[in-house]
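Colleague: Coordinates for the following, if possible.
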Amino acid sequence: MRFNNPEQRRPAPVPPGATVSARVTPLPLDDRVVTRDDTLAVEAPLELRLGGKPLTVLMRTPGHDEELVTGFLFNEGIIADADELISLEHPSDARDAEHGNVLDVRLMTARRLPSERLFLSNSSCGICGKQSLASVELHGVPVRSDLVVPRRVLAALPDRLRGAQPVFAETGGVHASALFTPAGVLVAVREDVGRHNALDKVVGWALTEGRVPLGDCLLLVSGRVSYELVQKAIAAGIPLIAAVGAPSSLAVALAERFGITLVGFLRPGSMNCYAHPSRVTE
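Modeller: Sure thing, here's the model as predicted:
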C-alpha cells in the first residue's frame, strides 16, 4: 500500500487540526497585564483499530496520521513493509466527533500478535504499557552503513530543521524528527507533541516510499535522545542519530551495542559524540 503524499522540498504548511487558538494572559513583572490570542499545539487521541477491533489509543498532534500508524505498526514489529497494509481508513461507523480520530487498519498478516500492547500511549512515552522488563528488551541486528558526515554539515542541521517546523514556529510546543542526507539535504521532517510520534511519522513516510532500511540517511531530533528513539532508529536501519539535547544512559548503551553513531548537544560550534564517532569526519 502506498500513500499519495510525496515529501515537499519547501517548508510544509501546518497540517489541518494541528493547532488551535486560545486566550492567554502574559504576566510580566514590570508591565500591565493584557489578555491576547495565542496558538497551541493540539494533543488529541487517535484510536487505532486492527480489523475493526480496538488496538490502542495514541496521543498525538493531528497530521500525517497514516504515516504515524504505519510507523507505529512497523516499530512494534506488527508489519515489516507497507505492502502488508491492505487498507488504512476512517471507519464509516465512527461518530462525527470521532471520525478524524479513528483509523482502522486491515493487514495481509500480523507478524506479531499485538494483544500485549492494548493500552493508552501518551505523547511523552513510547514504551509505556509494556508488561515486563523482558518485553522492553530489543532483539535486532546491528546497523551496517558506510555513511559518513562532516562535522560542519552536522553543525548546520539544527538551523535547517528549525526552518522546516511550521507547527513549532506557531506554537513552540512540538518535537521534530528529520531525515537528512550526508550532504545536509533535508529528506523528510515531521512534528508532533510526542517525540516518539514524530519519529514514527518519519519512519512511516519512509516505509511507504520504499526507503527502509534508511542506511543512506541520518536522523536529527529536536530534543533529547531516549531509549525508545534509538530503538526505533535501529528498526529502521538509521546509522546516525544527532540531537539538539542530551542522550540518556540507556540510549548511549543501545547505540553502542547496535552500531549507531550518537551525537548530542549539537550546536553550530560544538557537539558531543557518545557512540561510534568514526562516521563523523573533519
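
Colleague: okay, CA-based contacts and neighbour counts for the rest of this
Modeller: Fine.

Colleague: does Ser177 sit in a helix or strand, and which one?
Modeller: Element membership for Ser177, per DSSP states H and E: strand 175-180.

Colleague: ok now that strand, how far from the chain's centre?
Modeller: In terms of Cα atoms, centre = their mean, to the nearest Å, the centre of strand 175-180 is found 7 Å from the chain centre.

Colleague: And for stretch 49-69?
Modeller: Using Cα atoms, centre = their mean, the distance between the centre of stretch 49-69 and that of its chain works out at 14 Å.

Colleague: repeat for stretch 37-54
Modeller: Chain-centre distance of stretch 37-54: 15 Å, with Cα atoms, centre = their mean.

Colleague: Buried residues, that stretch. List them.
Modeller: By neighbour count, and taking 16 or more other Cα atoms under 10 Å as the criterion, the buried residues in stretch 37-54 are 39-50.

Colleague: So which other helices or strands are in contact with the next helix-or-strand element following the strand holding Ser177?
Modeller: Note on strand 175-180: by DSSP H and E, the next helix or strand toward the C-terminus is strand 186-192. In terms of contacts (3 or more Cα pairs under 8 Å, 6 or more residues apart in numbering; DSSP states H and E), strand 186-192 is packed against strand 175-180, helix 195-208.

Colleague: how about the strands in the stretch 151-282 of the chain?
Modeller: Applying DSSP state E, counting those that start in this stretch to the stretch 151-282 of the chain gives strands spanning 175-180, 186-192, 218-221, 240-243, 261-264, 272-275, 280-281.

Colleague: Also this sequence, please, to line up against the first:
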Amino acid sequence: MVRKTVRTRVRRFDATGEVTARADKLAGEEPLEVQLDGDQFTVTMRTPGNDVELVAGFLLSEAVITSKADIVTIDFASGLDPDGSRNYNVARVELVPGVWNREQYGARQVYTSSACGICGTASIESVRKETRHPVGPPEPLISPRAVLGLPDALREQQQLFTATGGVHAAAVFAVADDGAEAELLAVREDVGRHNAVDKVLGWALLEDRLPLRRTVLQVSGRASFELVQKAAMAGITVLSAVSAPSGLAVDLGRDTGVTVIGFNRGTTFNAYSHPSRIFGAADDGQ
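Modeller: Next up is the predicted model:
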C-alpha cells in the first residue's frame, strides 16, 4: 500500500532529561520501478503521489521524450505486494514506436536514491542532456520584488512539509507581462528534490504546456547541476533556490541560458547567471 505519510511513535527528549512519548507523522518513501517498452529502465525512491507526473517528468529530464505525444500509456497495474494486493510501485511505460532506442541512449544503472537522481547515470558523459525546449533570450523578465515573493508563495502550499517536516518542494510560476507578479501554476512535494521537480515538469508535459518559457521554477533547497538541467529540459527561464547553487549548476545555467538564483530568502537574493532577466540588472555576459 502506497502512502504519502506514515504514522509512528517517538520519544522526545529535552535538555532537562524529561522524556515524553507522542505520535508523529513521517513522509512516505517507497521504490518506483519504471519499465520502458518492456525493459527495466530505472528504480527510484520517492514519496508516493503524482506518480504519472513523476514518470513523465523523469523521462523528459532524461531526454527520452519531449512531449505528451511520445507516450502511449503509463500503467501501474503490474505492481503487486506478496499478498497479491496492488501497490502501484511499478510503472510500465509504452512509448510511440521510434521515440526511444536503448542502444542510442546508452547504459544506465537501475537505482536512483531520493537524495540524488544523478547517481543512476552510468558515466559522467551521460549526465549532460540536450534540450528540445531551449529557453528564450536573456531579456528582462521579472522584478526583484516578484522574485523575493516566490519562496513564501511556495511555502504556503507545502502541506506535506507542514505535516512531516521531511520533504522538498518545487513550484512553477508564470510571470506576468510586466514582470511585477508571478502566478503559481503547480507545486509538488517529495522526499527527493529531483523528484519534486520531475513531478512539476511531468504536470507541464501532460498539460501540453512545454516549453515553459516566461516561468520561474522555485525550489525549497539548493540549486544543483541536476535541477538546472531539468529546468533547461523544460525550457524554464529562471531557477530560484532558497539556498546556494553549486559551481557546476552556475556553469550549466550560463551554457543553457537559464538564470540561476540562489539564497532567495528574506529581502535579498543572488543572480549567478544571466542576471539581465531581473529588472534593473545589466547583462555582463554571465
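
Colleague: on that earlier part again, out of the helices and strands packed on strand 186-192 of the first structure, nearest to Thr35 of the first structure?
Modeller: strand 175-180 (26.9 Å; Cα to Cα).

Colleague: Which residue range of the second structure does the closest one align onto?
Modeller: Aligned using TM-score structural alignment, strand 175-180 of the first structure spans residues 168-173 in the second structure.

Colleague: how close does that stretch sit to the first structure?
Modeller: Here the mean offset of stretch 168-173 of the second structure against the first structure after fitting is 0.6 Å, by mean Cα distance after the TM-score superposition for the first structure.

Colleague: Mark which of the buried residues of stretch 37-54 of the first structure are part of strands, please.
Modeller: Counting by DSSP state E, the part of those found in strands is 39-41, 44-50.

Colleague: Now tabulate those residues in JSON lines and tack on distance to Arg106 of the first structure.
Modeller: Supplementary listing: these in JSON lines, determined by distance: Cα to Cα, whole Å:
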{"residue": "Thr39", "distance to Arg106 of the first structure": "36"}
{"residue": "Leu40", "distance to Arg106 of the first structure": "33"}
{"residue": "Ala41", "distance to Arg106 of the first structure": "30"}
{"residue": "Ala44", "distance to Arg106 of the first structure": "23"}
{"residue": "Pro45", "distance to Arg106 of the first structure": "20"}
{"residue": "Leu46", "distance to Arg106 of the first structure": "16"}
{"residue": "Glu47", "distance to Arg106 of the first structure": "14"}
{"residue": "Leu48", "distance to Arg106 of the first structure": "11"}
{"residue": "Arg49", "distance to Arg106 of the first structure": "9"}
{"residue": "Leu50", "distance to Arg106 of the first structure": "6"}
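
Colleague: in the first structure, what residues pair with stretch 144-158 of the second structure?
Modeller: With the alignment judged by TM-score structural alignment, the segment of the first structure matched to stretch 144-158 of the second structure spans residues 151-165.

Colleague: Repeat that for stretch 5-12 of the second structure.
Modeller: Using TM-score structural alignment, stretch 5-12 of the second structure lines up with residues 19-26 of the first structure.

Colleague: Any buried residues in that stretch, and which?
Modeller: Buried residues in stretch 19-26 of the first structure (16+ other Cα under 10 Å): Thr19.

Colleague: List of residues touching that stretch?
Modeller: When contacts are taken as Cα atoms under 8 Å, 6 or more residues apart in numbering, the neighbours of stretch 19-26 of the first structure outside the stretch itself are 33-42, 167, 171.

Colleague: that older thread, deepest of the strands of the stretch 151-282 of the first structure, which one?
Modeller: Ranked by average neighbour count under the criterion mean count of other Cα atoms under 10 Å, these are headed by strand 240-243 at a mean of 27.

Colleague: what residue is smack in the middle of the second structure?
Modeller: Geometric centre of the second structure, nearest residue: Val197, 1.0 Å, by Cα atoms, centre = their mean.

Colleague: for the closest residue to that one other than its chain neighbours, what are its contacts?
Modeller: In this structure, Val197 of the second structure finds its nearest non-sequential neighbour in Ala170, 5.5 Å apart by Cα to Cα, 6 or more residues apart in numbering. Applying Cα under 8 Å, 6+ apart, one finds that Ala170 of the second structure lies in contact with 154, 187-189, 193, 196-197, 200, 217-220.
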